[in-house]
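Student: Below is the sequence, then the predicted model.
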Amino acid sequence: MAEASVSPAVHASARVRVVVVDDHSIFRSGLKADLADSIEVVGEAHDVESAVRVVTEAAPDVVLLDVHLPGLDVPAGTSGGAEVIRRAAPSVPGTRFLALSVSDKAEDVVGVIRAGARGYITKGSSGADVSRAVHAVAGGDAVFSPKLAGFVLDAFGAAVGETASASDELDRLSAREQEVMRLIARGYAYKEVAAELFISSKTVETHVSAVLRKLQLSSRHELTAWASARRLL
């Protein structure tokens, strides 16, 4: 794979468990061979149904996910990759999804990010770049090449223009709600947030409900996309 422009700061020494989802077995084999030694591939899948099964069973740290993935009963206007996230993410709250696609179209990028992906890189990326992106996403960062990041900021920035600025939106949240919002947006489970902030899981749930209501969002995946677009992670 050719060099790409993804260069997040990462802790490459940490071991990351990954599931690779792509409908081309040759690509999966080449990608596995190119990944850093610090990345362990714990499962593979070739379509929506097998991806949901493998991801929920393996509960990996990161899913490397093709966007245009075949599958049954995928709603019109929804990519196979976005459908995998929609079906699998609720069962694996600690898992992050990183889209890896040949497409750099704005609608593909925005669609999978709205579904809950933590980043989007193209298949022109080198094995080293993919490895760095995997570590970055596993560590809680959002990863996009500059061009793709522009699509995300444009898409979610339009919504900001219709309502309020990012700072005005944050002003709606208490200091504690902002802390909870950032951890949830980074993929933390309720129990993990509770342990981090020394509060109960029930209190975390109450704060999350308040955050979603105040920001007029409907799910933690929308919250992740909202926070990522505003560079709040």
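Tutor: Yep, that arrived.

Student: C-alpha from now on. contacts and neighbour counts both.
Tutor: OK.

Student: Show me what stretch 81-100 is in contact with.
Tutor: The contact list for stretch 81-100, computed with C-alpha atoms under 8 Å, 6 or more residues apart in numbering, reads 48-49, 51-53, 55-56, 59-69, 74, 111-112, 115-123, 134, 137-138, 187-189.

Student: scratch that, stretch 35-53
Tutor: Residues outside stretch 35-53 that contact it (C-alpha under 8 Å, 6+ apart): 12-25, 28, 32, 54-55, 58, 60, 69-72, 80-81, 83-84, 87-88, 127-128, 130-131.

Student: So which of those residues belong to strands?
Tutor: Using DSSP state E, the members of these that fall in strands are Val16, Arg17, Val18, Val19, Val20, Val21.

Student: Could you verify my assumption that Asp23 touches Gly71?
Tutor: No: contact criterion C-alpha atoms under 8 Å: Asp23 and Gly71 do not qualify, at 10.2 Å.

Student: and Val42, helix, strand or coil?
Tutor: Of the three states, Val42 takes strand under DSSP: H, G, I helix; E, B strand; the rest coil.

Student: Quick check: it vs His24, distance?
Tutor: Here the criterion is C-alpha to C-alpha, to the nearest Å. By it, Val42 lies 17 Å from His24.

Student: Which one of the two is surrounded by more residues?
Tutor: Taking other C-alpha atoms under 10 Å, Val42 and His24 do not tie; Val42 has more neighbours (16 against 13).

Student: how far away is that one from Leu215?
Tutor: Computed as C-alpha to C-alpha, the Val42 to Leu215 distance reads 37 Å.

Student: Check it against this one:
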Amino acid sequence: MKNILLIDDHNLIYQGLKRQLSDDLEIFYAANTAEAKEIVHSHQIDIAVIDISVGRENGFDIAPDIKPFVKKIFFLTMHKSQIYVTKAMHEGYDGYFLKDEPLDLMEEAFSHPDNKKFWMTDLVASVLESAGANKSELYDKLSPREQQILRMTAEGAGYRDIGSKLNISAKTVNVHRANAMRKINVESQIELVKYALKIGIIEID
């Protein structure tokens, strides 16, 4: 039996996976990084499955803390984002699945994770060729910190909130934000939100 850790702030996703996946897969659930760390320290977890948006946390910020304790990491999300799919591939993770697709391929990936270098459905593969790809090239050239602050700003977080979360000053946040906006050629908060929606790093619920 394989142990799977789902990190997602929606308990309904956990309940759905428990009902639909094979009995050979034991599903553990964490709603945030702290809970996930407790589980990986107390259980032998084979595979972690992480949402991109976990409350106020981003799955790509959670994954590095979990990676040393698991064999494979997959993302399961609603984000149809070329940026995120590419990031998952480039950072050495193992697959990217969408919540609104059938679970067949994901279950196969859980059972035979080494059969492919990177698991994704045809729909996810098509995202890599989406119209937003050219615009996303500018985003790819930002530093990890600039990307992080740009995304949080587009989600509506203020300088002080971002600074508190990242343990940096509001002034430093402002400098990173200004540099990032200059590099992607946007001049206002409205343009920034439109850009973020276009390349798929945020979504409207």
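Tutor: Alright, I've got the coordinates. Every value quoted in this text rests on a predicted model; they were computed, and no experiment measured them.

Student: thinking again about what came up before, show me the contacts of stretch 81-100 of structure 1 that map onto helices.
Tutor: Mapping the contacts of stretch 81-100 of structure 1 onto helices (DSSP state H) picks out 48-49, 51-53, 55-56, 111-112, 115, 134, 137-138.

Student: Now distance to Leu98 of structure 1 and neighbour count too, for those, in CSV please.
Tutor: Shown next, in CSV, are these (distance: C-alpha to C-alpha, whole Å; neighbours: other C-alpha atoms under 10 Å):
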residue, distance to Leu98 of structure 1, neighbour count
Val48, 15, 27
Glu49, 18, 19
Ala51, 14, 28
Val52, 15, 20
Arg53, 17, 14
Val55, 13, 28
Thr56, 16, 17
Gly111, 13, 18
Val112, 9, 28
Ala115, 11, 24
Val134, 7, 30
Val137, 7, 26
Ala138, 9, 29
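
Student: Tabulate these (CSV), appending distance to Ser38 of structure 1.
Tutor: Below are those laid out as CSV (distance: C-alpha to C-alpha, whole Å):
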residue, distance to Ser38 of structure 1
Val48, 27
Glu49, 28
Ala51, 22
Val52, 24
Arg53, 24
Val55, 19
Thr56, 22
Gly111, 30
Val112, 26
Ala115, 28
Val134, 10
Val137, 14
Ala138, 12
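
Student: With respect to Ala155 of structure 1, which of those is nearest?
Tutor: Distance ranking of those against Ala155 of structure 1, using C-alpha to C-alpha, places Gly111 first at 10.0 Å.

Student: what does that closest one align to in structure 2?
Tutor: With TM-score structural alignment as the criterion, Gly111 of structure 1 lines up with Lys87 in structure 2.

Student: how much space is there between that match and Gly95 of structure 2?
Tutor: Note on Lys87 of structure 2: its distance to Gly95 of structure 2, by C-alpha to C-alpha, is 11 Å.

Student: What of Pro144 of structure 2?
Tutor: 21 Å.

Student: Which one's more surrounded, those two?
Tutor: Taking other C-alpha under 10 Å, Pro144 of structure 2 and Gly95 do not tie; Gly95 has more neighbours (24 against 11).

Student: Chain neighbours aside, what residue packs nearest to that one?
Tutor: Distances taken as C-alpha to C-alpha, 6 or more residues apart in numbering put Trp119 closest to Gly95 of structure 2, at 4.1 Å, once the chain neighbours are dropped.

Student: residues of the helix ranked longest in structure 1 that come out buried?
Tutor: Using DSSP H, we find that the single longest helix of structure 1 is helix 146-162. Residues of helix 146-162 of structure 1 classed as buried: Leu148, Ala149, Phe151, Val152, Leu153, Ala155, Phe156, Gly157, Val160 (neighbour count, 16 or more other C-alpha atoms under 10 Å).

Student: would you turn these into JSON lines with distance to Glu205 of structure 1?
Tutor: Putting those into JSON lines (distance: C-alpha to C-alpha, whole Å) gives the following:
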{"residue": "Leu148", "distance to Glu205 of structure 1": "33"}
{"residue": "Ala149", "distance to Glu205 of structure 1": "30"}
{"residue": "Phe151", "distance to Glu205 of structure 1": "31"}
{"residue": "Val152", "distance to Glu205 of structure 1": "28"}
{"residue": "Leu153", "distance to Glu205 of structure 1": "28"}
{"residue": "Ala155", "distance to Glu205 of structure 1": "28"}
{"residue": "Phe156", "distance to Glu205 of structure 1": "25"}
{"residue": "Gly157", "distance to Glu205 of structure 1": "27"}
{"residue": "Val160", "distance to Glu205 of structure 1": "25"}
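
Student: corresponding residues in structure 2 for the helix or strand following the longest helix of structure 1?
Tutor: Where DSSP states H and E defines the elements, the next helix or strand beyond helix 146-162 of structure 1 is helix 166-171. Under TM-score structural alignment, there is no match for helix 166-171 of structure 1 anywhere in structure 2.
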